[in-house]
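In: Give me the fold of what follows.
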Amino acid sequence: MPPARSHIHALVTAYLERYPAEAPLLAPLLKLLDEAAEPTSRSTMPGHITCSAVVVDHDRRVLLVHHNAFGLMLAPGGHVEAGDRSLLETALREVHEEVGIPPGALCATAAYGSLPIDIDVFDIDANPVKGEGAHQHWDFRFVFQLVDRDVEVMVQQEEVSAPEWVAFDQVTAPRLRAKLCASGLDGRIEPVNASALIHDGHGRYLLHLRDDLPGIWEPGAWALLGGGREPGDTSLEDTVRRELREETGLEPGVVEPFAVGLATGTDGLTVPVQVFTARWNGDPAGLPLTEGVMLAWFRPDVMERLRLSPSTLDLVRRHAEHSGRTKAAPQREALGPDRPMAGSAGVPHIVGVHLYLERDGQVLLGLRHPDSAYAGGSHHFLAGHCEQESALACLVREAQEEAGLLIDPRDVELVHVVHMVDAPGAQPRIGFVFRALRWAGAPAVREPDRCVSWDWWPADALPEPIVPYTRAAIEGIRAGRPYTELGWT
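Out: Predicted coordinates for the structure are as follows:
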């Protein structure tokens, strides 16, 4: 069955709420949706629906291909087929068939989600060979972003050729060009869903058994509670709180961001998910569950036997490992806050994490805000202090918060450690410098009160001024040294 008429009507209605001035242009399409003819069939005349995929890369460029039939540089796209469940799936199928990019290499944008960025009216000349008269295409254009920086483009030579990545202002379609230039899309991947990692503080985690029904995300599997952001949500924290309230009646007092995970949606798209943690220790059987089959507590060692996505199990294990490491705190508290443990001078060290990204011989550095409390006006790594979290969890959090970068901890390696003291008697610092081998997103200023720009600098020509230990760490990494001491006498 082709996409339902009600689905198409809802897309057009939501689109016109955003672009009301286009109502006269789309009036014939709305009339077609009220008639008996199938709006997505290529035999429906004098016009029918097609779909295109506007793919944006990490450098704010769009993929265009030469459509052999039209002789124009356009986004990949084509006609709806009977097996397409939605118009968005049509666009995904076409971009996979025409240029070889699978749905899993793409994600939806936070700004547009599953709504088209543009609906164009495209005039098609008569084709006597196919027995087609002149007609129109109402082309639904959906925008997607690349998950990874590098992707292989392999064109389907029978239909398209000459693939090219072009800047927004070079897109050939005038209305799409104007919308892209005004969109604010910058290639940065943003979470569009939120999930809750609920634990009881004693090693148990709350999981949700989903309905085993078609169209359900991870049907019949155990999963975290959560869902997609809705228009009324002012933040992803609002999203996760609303989802918990609607699905279970839970209203935790404190929810904290923990990590950004990547899941696979029902349409095959990659879905960035902001995972929050919350603490609760009640009886799941007493919650008014409105979706799914049941809720239950599990320990990580038991979860291996459940039908559970590997990414969810990995998140639980990371949280459990982090929680286990923080349980040494009561031992120190028993000795008293100022009393050193046996064999120790009792001097606490500040622990910081630093992100080393290298691309084509250049290193990513941020220019600190002139009024920043630390190193104002100097260049520095993306960095932050560890809170109640592991160093890797801190790195992932800081990368997303400061620059909008998504990093999988499995793609990270420790490349340098700096042990320093700023002045005699000052509190010592340990800085872990981690290299990310892969990442998603383009660096963007997310905390302008701390950092005013992100730039790539040649590793052998670093900018000035630069934080001294940042320069020392980069020089150490390039020389293959794992460790540097600064300020000690």
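
In: only C-alpha atoms for contact and neighbour calcs from this point on.
Out: OK.

In: element containing the spatially closest residue to residue 195 that is not a sequence neighbour?
Out: Excluding its sequence neighbours, the residue lying closest to residue 195 (Cα to Cα, 6 or more residues apart in numbering) is residue 226, at 4.1 Å. Assigned by DSSP states H and E, residue 226 falls within strand 225-228.

In: one more to put side by side:
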Amino acid sequence: MPPTRSHLRGAVAAHLERRPAGREALEDLLTALDAETDPAGPTDPIDPIDPPDPAGPTALAGRITCSAVVVDRHRRVLHVRHRPGGSLLLPGGRVGPDDRTLLAAALRAVHEQAGIPPAALCHTAAYRDVPVDIAVRTAEAGPTGGEPARRHYDFRMVLHLAGGTTDAAPRPGGAPGAGAEWLPFDEVGPPGLRAGLLESGLDGRAGPVNASALIHDGAGRYLLHLRDHVPDIWEPGAWALLGGGREPQDTSLEDTVRRELREEAGLEPADLEPFAVEHATGSDGTTVPVQVFTARWNGDPGALTLTEGVMLAWHDLRTLPRLRLSPSTVALIRRHAAEHTPEHGPEHAAEHAPEPARAGSAGAPVPHIVGVHLCLERDGEVLLGLRHADSAYAGATHHFLAGHCEQESAVGCLVREAQEEAGLVIDPADVDLVHLVHVRDRPGAPPRMQLVFRARRWRGEPRLREPDRCVSWNWWPLDALPEPIVPYARAALEGIRAGRPYTELGWDGPGVAR
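Out: A predicted model of the protein is given here:
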């Protein structure tokens, strides 16, 4: 299926954060993306779970196209000539029905029109999902008047060559007589794109955009993560290192890997050291440089809170051949093992793990995960979302609008999550803390501080902005809450109604409410 409205809206918003002067030209597109119903007519509603093709003629007031801006190390941009004597253009065209993202459309165009496969390309850290330019043009009305004039929006997505050189690329594409050339930034034709490139600082170098952790116990064992066997994720059903892609709030790749370890497993190793750059194949076929950090930890994987994937387990060199692992990860582990002599055997590590490394051990410093939750009330009813059945946490269960607090204040996180998840605009001055739940899901799991805030005022009506996480927003009477509902969410609502500020759940002994 083609890109969703939320994907396009996110790309436009991220672009305007960098180039706010372009907002006026994109106002019609933003209005169409925010519309509750299809602009083709009030009887054609937008299905939030499976929205219509946003690149089609009836889904938006304009048409969506996508171009690839392939940058080499000489700060030049790839252009193609579709016929002898024709103009040099960026590889690109209409977003197709099978292009799930804008980047997928750009990759397809480069392959079809310049003969460069996805494996020869890399995403960029600065512009991974953000267009460097969005061009707007108005197409003339059809000659018979059957098709009105409409605007076309071309999202221009940046890619780098994985090898860093142009020796093997480009070669002629699919069109007869097609050719390709590299143009310096200051010779790129479209003024908006030229200005964006000159301001971008792009240098064509394929640097790491992901980070992973090679966690070992000092005794020859390595902590591996068994990934879900579902489509459209990286290495489905395989064992892999914990880690993920860099997010806008990450100030460094070490921040990225620390955030991923917290989010995926509640794990916070004391020290992380850069070890190597691994080159993996992404889910879209591109080459992904991954900065690998090493960390030493010798706790119990079963005591960690796993929010993604199937399981975490220790493995040593003897078990690697029996696992489904990418060759690059196997080579990485073997290289580390060759450079580090185990201090003891694995039996010694398991039996003599120091107390601070055991999750939940008495006296050990245990970081708390901080969650923020929005308790939005109207006319005696509270807003709750039904989480997607495939959610890593609380699938097919009702819950507050919520998120994890990262490198930001709790209220700032709440305001951001409200906008990202439901399109609600909240002034931080209108937010009050109304309850705190100190919860542990099971013995040994990392403790969590769940902060519940009430907003006195807000703008907008709840909309599905992340349908892969939440399938509906509904208002529920406080005395008739839906089932199933996340237990600590129910406990928080009961505490708020009773005027209590604090609840404990999941600790030894009965729950405490104060």
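
In: re the thing from before, would you mind identifying the next helix or strand past the strand holding residue 226 of the first structure?
Out: Next along from strand 225-228 of the first structure, by DSSP H and E: helix 236-248.

In: List of residues touching that following helix?
Out: Applying Cα atoms under 8 Å, 6 or more residues apart in numbering, the external contacts of helix 236-248 of the first structure come out as 192-196, 225-230, 233, 250-252, 255, 274, 276, 287-291.

In: try it again with 10 Å
Out: If you take Cα atoms under 10 Å, 6 or more residues apart in numbering as the criterion, helix 236-248 of the first structure is touched by 191-196, 225-233, 249-257, 273-276, 284, 286-292, 295.

In: Report the contact partners of the alignment partner in the first structure of residue 154 of the second structure.
Out: Superposed on the first structure with TM-score structural alignment, residue 154 of the second structure falls opposite residue 139. Applying Cα under 10 Å, 6+ apart, we find residue 139 of the first structure in contact with 48-52, 77-79, 116, 118-122.

In: do you know how far residue 150 of the first structure is from residue 101 of the first structure?
Out: 11 Å (Cα to Cα, to the nearest Å).

In: Among the two, which residue is more densely surrounded?
Out: Higher neighbour count among residue 150 of the first structure and residue 101: residue 101, with 21 against 12, using other Cα atoms under 10 Å.

In: and the more buried one, what pairs with it in the second structure?
Out: Residue 101 of the first structure maps onto residue 116 in the second structure, by TM-score structural alignment.

In: Likewise for residue 116 of the first structure?
Out: By TM-score structural alignment, residue 116 of the first structure lines up with residue 131.

In: next one: residue 91 of the first structure
Out: Using TM-score structural alignment, residue 91 of the first structure pairs with residue 106 in the second structure.

In: so how many other residues sit close to the closest residue to residue 111 of the second structure other than its chain neighbours?
Out: Of all residues not flanking residue 111 of the second structure in the chain, residue 117 sits nearest, at 5.0 Å (Cα to Cα, 6+ apart). Neighbourhood size, residue 117 of the second structure [other Cα under 10 Å]: 17.

In: any idea how far residue 117 of the second structure is from residue 173 of the second structure?
Out: 11 Å.

In: Need the overlap of contacts for those two.
Out: With Cα under 10 Å, 6+ apart as the test, residue 117 of the second structure and residue 173 both reach 109, 110, 111.

In: quick revisit: tabulate the contacts of residue 139 of the first structure in CSV, adding columns for distance to residue 303 of the first structure.
Out: Formatted as CSV, those follow (distance: Cα to Cα, whole Å):
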residue, distance to residue 303 of the first structure
48, 49
49, 46
50, 44
51, 41
52, 41
77, 42
78, 44
79, 44
116, 39
118, 44
119, 46
120, 49
121, 52
122, 53
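
In: Can you show me which of the residues you listed carry over to the second structure?
Out: By both residues aligned by TM-score structural alignment, their matches' Cα atoms under 10 Å, these still in contact after alignment to the second structure are 48-52, 77-79, 116, 118-122.

In: sorry, back to before: residue 110 of the second structure versus the residue nearest to residue 111 of the second structure, what's the distance?
Out: Counting by Cα to Cα - residue 117 of the second structure and residue 110 of the second structure are separated by 7 Å.

In: Need the overlap of contacts for these two.
Out: residue 170.

In: Who are the contact partners of residue 293 of the first structure?
Out: 208, 209, 210, 211, 212, 220, 222 are the contacts of residue 293 of the first structure under Cα under 10 Å, 6+ apart.

In: Could you do residue 170 of the second structure as well?
Out: Residue 170 of the second structure neighbours (Cα under 10 Å, 6+ apart): 78-80, 110-111, 113-117, 179-182.

In: swap the cut-off to 8 Å and go again
Out: With Cα under 8 Å, 6+ apart, residue 170 of the second structure has these contacts: 114, 115, 116, 180, 181.

In: now do residue 161 of the second structure
Out: 70, 71, 72, 120, 121, 122, 204, 205, 206.
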